[in-house]
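Enquirer: Okay, sequence plus prediction incoming.
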Amino acid sequence: MKLFYSPGACSLSPHIVACEAGIELELCKVDLQTKQTESGGDYTQVNPKGYVPALQLEGGEVLTEGPAIVQFLAEQKPDAQLAPEYGTLDHYRVLEWLNYISTEVHKTFVPLFWNGSDGEKERAKIRLGNRFQFVEERLAGDYLMGSEFCIADAYLFTVYSWCDTVGVDTGNWPKLKAFAERMAARPGVQKALKEEGLL
């Protein structure tokens, strides 16, 4: 399988999940400005949406959207136990977290990365503060679902890591800080970060 990624972008989440599951991926870096792959190909021929991640499967099919990709990867290696069993309440709790991170946190960063006005940026920082505070208050264990790592943790770690880059104050979130430090020390996370040139 081939993962189309941009270093440190949301594609880091499925990259982490693959590393945690022991799935070897072929990596193909994408320039999000020019929409070209590192080999000079037109990325929109792979993913017409023009953004990462995209996962090209062995038969040539392409799967897009990070939350779908991380679930797919977890199901390829069920013994790694990166997602709760289908049909259990915990399974839906993980989906709940993936959706919250995707719609309420990830998308709120858009004005901060893509030339929002000063007013849009300030409003985005306020909203992000509220969204991350919600997570801070619900982090009862080492990870989102308690004591064990799951696919939603990879996504939370990825978006939280953007805070310093865009000037979001994280000083009031000690649980999130500890979570990020715990995540950064995981071998799978270290492997993904190194492969993307982020360490």
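Expert: That came in fine, so what should we check first?
Enquirer: From here on, just use CA atoms for contacts and neighbour counts.
Expert: Fine.
Enquirer: Following element in sequence after the longest strand along the chain, please.
Expert: When the chain is parsed with DSSP state E, its longest strand is strand 26-31. Next helix or strand after strand 26-31 toward the C-terminus (DSSP states H and E): strand 36-37.
Enquirer: ok, residues contacting the lengthiest helix in the chain?
Expert: When the chain is scanned for its longest helix (criterion: DSSP state H), the result is helix 118-138. For helix 118-138, contacts defined as Cα atoms under 8 Å, 6 or more residues apart in numbering pick out 104-105, 108-109, 111-112, 144, 168-169, 173-176.
Enquirer: Out of those, which sit inside strands?
Expert: Using DSSP E, no member of these falls in strands.
Enquirer: Turn the buried ones among those residues into a named PyMOL selection, would you?
Expert: Remark: buried members of the contacts of helix 118-138, expressed as a PyMOL selection using 16 or more other Cα atoms under 10 Å:
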select buried, resi 104+105+108+109+111+112+144+168+173+175+176
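Enquirer: one step back: which of the residues in the longest helix of the chain are classified as buried?
Expert: Buried residues in helix 118-138 (16+ other Cα under 10 Å): 121, 124, 125, 127, 128, 129, 131, 132, 135, 136.
Enquirer: Included below, for side-by-side comparison, is a second structure:
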Amino acid sequence: MKLYYSPGVCSQSVHIALNEAGLAHRIEKVDLTNKTTETGADYGKINPLGYVPALELDEGEVLLEAPAILQYVADLKPETGLAPANGTLDRVRLQAELNYTASELHKSFGPFFAPVKPEGALKDQALAKLAKRFDALEERLADGRPYIMGQTFTVADAYTFVVASWAKIIDFDLSSRPRVRDYIARIADRPKVREVLEREGLAA
């Protein structure tokens, strides 16, 4: 398998899942500005939508969208516990967490990564929306659980960790959300996650 990625963006969640699962894979960096890969390939021919991740399977099929790819990776190695079994309520709960991260937390960062950054009242509105999303995550962790689904690291953590970590990039203050802050640090300290951060050139 080959993962097309860009450092620090949502493709990192798939990179983490592949590494946590112990699956053999290659990685190829994508320049999201000019839509070419580090080998000079036209990324538009791999993913016409132009964004990462894309996971190219050995038989040539290309999978898109992080929540879908994450579940595919987890199901290749069910013994790792990266996702509950298909058809269970816990699997539905995992899917709900992935969808929340994609449609609410991830989306709320959009204005801050846009070519034209929000200012004034628009910035205040965007920050207020993001604060609500982080408040919800803080509440999710209020019972002391180490991971999103409870006591077991899953692909939901891979995705949530990557997106929540963007708070540092935009200088969003997490001091009033200690559980989220500790959660990010806890995931970052996992050996397999540290390996990914090093490969992507993002190790502290």
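Expert: Nice, I can see it. Worth saying up front: this structure is predicted, and the values here are computed from it rather than measured.
Enquirer: Show the residue spans covered by the helices in structure 1.
Expert: Counting by DSSP H, the helices of structure 1 are 12-21, 66-76, 89-100, 110-113, 118-138, 151-160, 163-166, 174-184, 187-195.
Enquirer: Export those helices as a markdown table, with columns for distance to residue 45 of structure 1.
Expert: Shown next, in a markdown table, are the helices of structure 1 (distance: least, Cα to Cα, whole Å):
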| stretch | distance to residue 45 of structure 1 |
| --- | --- |
| helix 12-21 | 21 |
| helix 66-76 | 18 |
| helix 89-100 | 27 |
| helix 110-113 | 24 |
| helix 118-138 | 32 |
| helix 151-160 | 26 |
| helix 163-166 | 30 |
| helix 174-184 | 34 |
| helix 187-195 | 24 |
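Enquirer: counterpart of residue 98 of structure 1 in structure 2?
Expert: Counting by TM-score structural alignment, residue 98 of structure 1 corresponds to residue 98 in structure 2.
Enquirer: contacting residues around that match?
Expert: Residues in contact with residue 98 of structure 2 (Cα under 8 Å, 6+ apart) are 67, 156, 159, 160.
Enquirer: aligned partner of residue 146 of structure 2 in structure 1?
Expert: Match for residue 146 of structure 2 (TM-score structural alignment): residue 142.
Enquirer: so how far is residue 29 of structure 1 from its match?
Expert: For residue 142 of structure 1, the distance to residue 29 of structure 1 equals 31 Å [Cα to Cα, to the nearest Å].
Enquirer: for residue 156 of structure 1, same thing?
Expert: Distance, residue 156 of structure 1 to residue 29 of structure 1, using Cα to Cα: 22 Å.
Enquirer: now do residue 104 of structure 1
Expert: 27 Å.
Enquirer: can you check residue 21 of structure 1 too?
Expert: Taking Cα to Cα, one finds residue 21 of structure 1 at 21 Å from residue 29 of structure 1.
Enquirer: Those two - which one has more neighbours?
Expert: With neighbours defined as other Cα atoms under 10 Å, residue 21 of structure 1 and residue 29 compare such that residue 21 has more, 21 against 17.
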